[in-house]
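> Okay, here's the prediction I keep looking at, along with the sequence it came from:
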Amino acid sequence: MSTDLDALEIGRICAEAGRSQRHMRQWTAEYPGLFPARPFDAAFYGTLSMAMAFSGPWFTAEELKITNKAALWGFAADWLADYVHSSPGEVRELVGACLAVADGVPPAAGDDLGRTLAHLRADLAAAPAFPELETVWRDELARMLDTMARESDWKAAGITPSLEEYLDNADNHGFCFVFACHWIATGGPDAARDADRVRQAARAVQRVMRLLNDLSSYERDKSWGDLNALLIGVSREQVLERAAALTREARTLIGELRGGHDRLAVYMERQMDFCAGFYEVGAYWGSL
């Protein structure tokens, strides 16, 4: 058994994760209809806060507040699009409402998803990096929502995508949207430098995380009626092989960012590696 882990450092990171968890619970308590106790149980907040804290261990809980809110918002949008709304039309309506809020339209009365998105956008707008990265944020939001809607269309029409089509739709995982929020919240006025290369690396990481998530969530996705790489005629061995190849690609792209964007590069790689370990034994969602 390895004893190389620094218990002192682990303790500090876990303490920041605990503080983040309390921030998360305080925020979501204002929207009980959007974050029901099932499947947003106590373990959901605990594991999500640790994923963020261990991916950027140099950040305090205060510095990760916006990143954590973005992750929570992505889970809420996914919950509504995948489970609560029963038709592609409802999902498309959700997408349109959120994009309108992103463009500055006040959310409709009773639209908690819109209200929380408006709050998130206001938080981001105060960051020095927002003016240069606002279009990136808006694009990543649209990509995530549009791919959620496309998956809803596939399910309603009984369409089984190929693995390539499925991976092309990986923005519904939400990593790139959350990462864009993190990038804005923690970057300075020159954060947009090399934006295309940063986004390319993030998209590579997202494809890896999409497949890692599927390996963990097969049984849940089958019971919820959700899409999963293992439910479109692809074997577990094929998914593992493709995930390994995509991981190599992601590491190459991340490596090209080192020297100019060290923290972003390390953050992305740690997110990917955390998920590889986490999804071997666990999942974020609680039971219904």
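Looks like it arrived, so ask away.
> make it CA atoms for all contacts and neighbour counts henceforth
Noted.
> Secondary structure element holding residue 14?
Using DSSP states H and E, residue 14 maps to helix 7-28.
> which parts of that helix are buried?
Using 16 or more other Cα atoms under 10 Å as the test for burial, helix 7-28 gives 13, 14, 15, 16, 17, 18, 19, 20, 21, 23, 24, 28.
> Presented hereafter is structure B, for comparison with structure A:
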Amino acid sequence: MSAGLDALESGRVCAVAGRSQRHMQQWAAAYPSLFSARPFDAALHGTVSMAMAFSGPWFSAEELAATNKACLWAFALDWLVDYVHTSPGQVRELVGACLAVADGAAPALDDDLARMLGDLRADLADAPAFPELRAVWREELARMLGAMAREWEWKAAGARPSLEEYLGNADNHGFCFVFTCHWIATGGPGAARDAGRVLQAGRAVQRVMRLLNDLGSYERDKSWGDVNALLIGVPRETVARRAAALTGEARGLIAGLRGGHERLAVYLERQMDFCAGFYELGEYWGRL
């Protein structure tokens, strides 16, 4: 049997993930209305922390804090849009409140989603890269909110988009928003250089992750009533082939970032590869 992964490095990464998991538990306690549902279990905190720690094994838990907070917030947003809000008015109100906070408004004290987003924005505002990437961050938030609202409308109408339409709405996965938070938090001065190419690579990875998620979470999505590429009539083999083709496209775009944005490039590729392995065996959400 091959020795496989370096145990020393793996131990260090797992220690960072453990510290990050404790951060997540503290955030869950600070915004109690967001994370009281059963699917927000300890395993969700643990596996999300692992995904971030293994994707950037050179980072400390403190350096990954904004990334992890953004990811946990995106899970809460997804839960509210998909399972808690039952009318288009509620969804529109949620979107408006989040965009107002992104633009600097004070969140309502009884709105834990808006409060957590405001705290995340404040954390990012301290980063040297925030002034350069503030508009990108706001745009990625708006894209994610719009895509989640669109998926809610598909579900409410019983619509079955084409695979191309579905992939065109991949911002509902939330990866690019979380990645932009990571980019700001870890990028330093000059991080916005080549922003268009960085975003292009991030969107390519997001499309891959959208399909990997669907392949791994089909049974849960079917029981929860979620939209999934397999549930809009696309055969599993077709989805797998498309994911493989998109992975090749993403690797090419990531390769173009090496040299000028080496750590971002490696982080993107490791995120994609981590998810490919993770979704072979599990997923993030706990049971309803």
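In hand now; what should we look at? Bear in mind that the values here come from a model prediction, so they are computed numbers and not experimental data.
> Kindly provide the TM-score of these chains.
Once superposed, chain against chain, the TM-score is 0.99 (TM-score structural alignment, normalised by the length of the first structure); 288 aligned residues with a Cα RMSD of 0.8 Å.
> ok so, going back, after the helix holding residue 14 of the first structure, next one along is what?
Criterion used, DSSP H and E; the element after helix 7-28 of the first structure is helix 42-55.
> Quick one: average offset of that next one versus the second structure, please.
Helix 42-55 of the first structure differs from its equivalent in the second structure by a mean of 0.4 Å after superposition (mean Cα distance after the TM-score superposition for the first structure).
> Next, the angle helix 7-28 makes with the following helix or strand past that helix.
Next helix or strand after helix 42-55 of the first structure toward the C-terminus (DSSP H and E): helix 65-79. Helix 65-79 of the first structure runs at 60 degrees relative to helix 7-28, counting by axes from the mean of the first three to the mean of the last three Cα atoms, to 10 degrees.
> what angle sits between helix 65-79 of the first structure and helix 42-55?
Orientation of helix 65-79 of the first structure against helix 42-55 (the same axes, to 10 degrees) gives an angle of 130 degrees.
> Give me the mean deviation of helix 65-79 of the first structure from the second structure.
Looks like 0.4 Å for helix 65-79 of the first structure (mean Cα distance after the TM-score superposition for the first structure).
> Just want to check the distance between residue 53 of the first structure and residue 210 of the first structure.
Separation of residue 53 of the first structure from residue 210 of the first structure (Cα to Cα, to the nearest Å) stands at 20 Å.
> ditto for residue 147 of the first structure
13 Å.
> which of those two has more neighbours?
The neighbour comparison of residue 147 of the first structure against residue 210 (other Cα atoms under 10 Å) goes to residue 210, with 23 against 19.
> surely that one meets residue 169?
No - with contacts counted by Cα atoms under 8 Å, residue 210 of the first structure stays clear of residue 169, the gap being 9.6 Å.
> Neighbours of the closest residue to residue 28 of the second structure other than its chain neighbours, how many?
Take residue 28 of the second structure and drop its neighbours on the chain: the residue closest to it by Cα to Cα, 6 or more residues apart in numbering is residue 35, 5.7 Å away. Counted by other Cα under 10 Å, the residues lying close to residue 35 of the second structure total 21.
> ok, now the one 5 residues further on?
Residues lying near residue 40 of the second structure (other Cα under 10 Å) number 21.
> Now it: closest residue in space that isn't a chain neighbour?
Nearest to residue 40 of the second structure is residue 286, by Cα to Cα, 6+ apart, at 6.2 Å.
> Would you map the helices across the second structure?
Using DSSP state H, the helices of the second structure run over residues 7-30, 42-55, 65-79, 88-102, 112-125, 130-157, 163-168, 175-187, 195-216, 218-224, 236-255, 262-281.
> what's the most buried one of those?
Across these, averaging neighbours per residue (mean count of other Cα atoms under 10 Å) puts helix 175-187 on top, at a mean of 24.
> Spit out the residues that contact residue 147 and residue 210 of the first structure alike.
Residues touching both residue 147 of the first structure and residue 210 (Cα atoms under 8 Å, 6 or more residues apart in numbering) are residue 170.
> does the residue nearest to residue 28 of the second structure really touch residue 76, like I thought?
Yes - using Cα under 8 Å, residue 35 of the second structure is in contact with residue 76, at 7.0 Å.
> export the helices of the second structure to a markdown table and tack on distance to residue 230 of the second structure?
Output for the helices of the second structure, formatted as a markdown table (distance: least, Cα to Cα, whole Å):
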| stretch | distance to residue 230 of the second structure |
| --- | --- |
| helix 7-30 | 32 |
| helix 42-55 | 23 |
| helix 65-79 | 19 |
| helix 88-102 | 25 |
| helix 112-125 | 30 |
| helix 130-157 | 14 |
| helix 163-168 | 9 |
| helix 175-187 | 20 |
| helix 195-216 | 7 |
| helix 218-224 | 7 |
| helix 236-255 | 6 |
| helix 262-281 | 15 |
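> Figure out which of these is closest to residue 1 of the second structure.
helix 7-30 (14.6 Å; Cα to Cα).
> from the middle of its chain, how far away would the closest one be?
Mean C-alpha position of helix 7-30 of the second structure versus that of the full chain (Cα atoms, centre = their mean, to the nearest Å) differs by 17 Å.
> Give me the mean distance between it and the first structure.
Averaged out, helix 7-30 of the second structure is 0.6 Å away (mean Cα distance after the TM-score superposition for the first structure).
> Could you list every helix and strand that that helix packs against?
Under the contact criterion of 3 or more Cα pairs under 8 Å, 6 or more residues apart in numbering; DSSP states H and E, helix 7-30 of the second structure touches helix 42-55, helix 65-79.
> what about 6 Å?
Helices and strands touching helix 7-30 of the second structure, as assessed by 3 or more Cα pairs under 6 Å, 6 or more residues apart in numbering; DSSP states H and E, comprise helix 42-55.
> what's the helix it packs on in contact with?
13, 17, 20, 21, 267, 270, 271, 284, 285 (Cα atoms under 6 Å, 6 or more residues apart in numbering).
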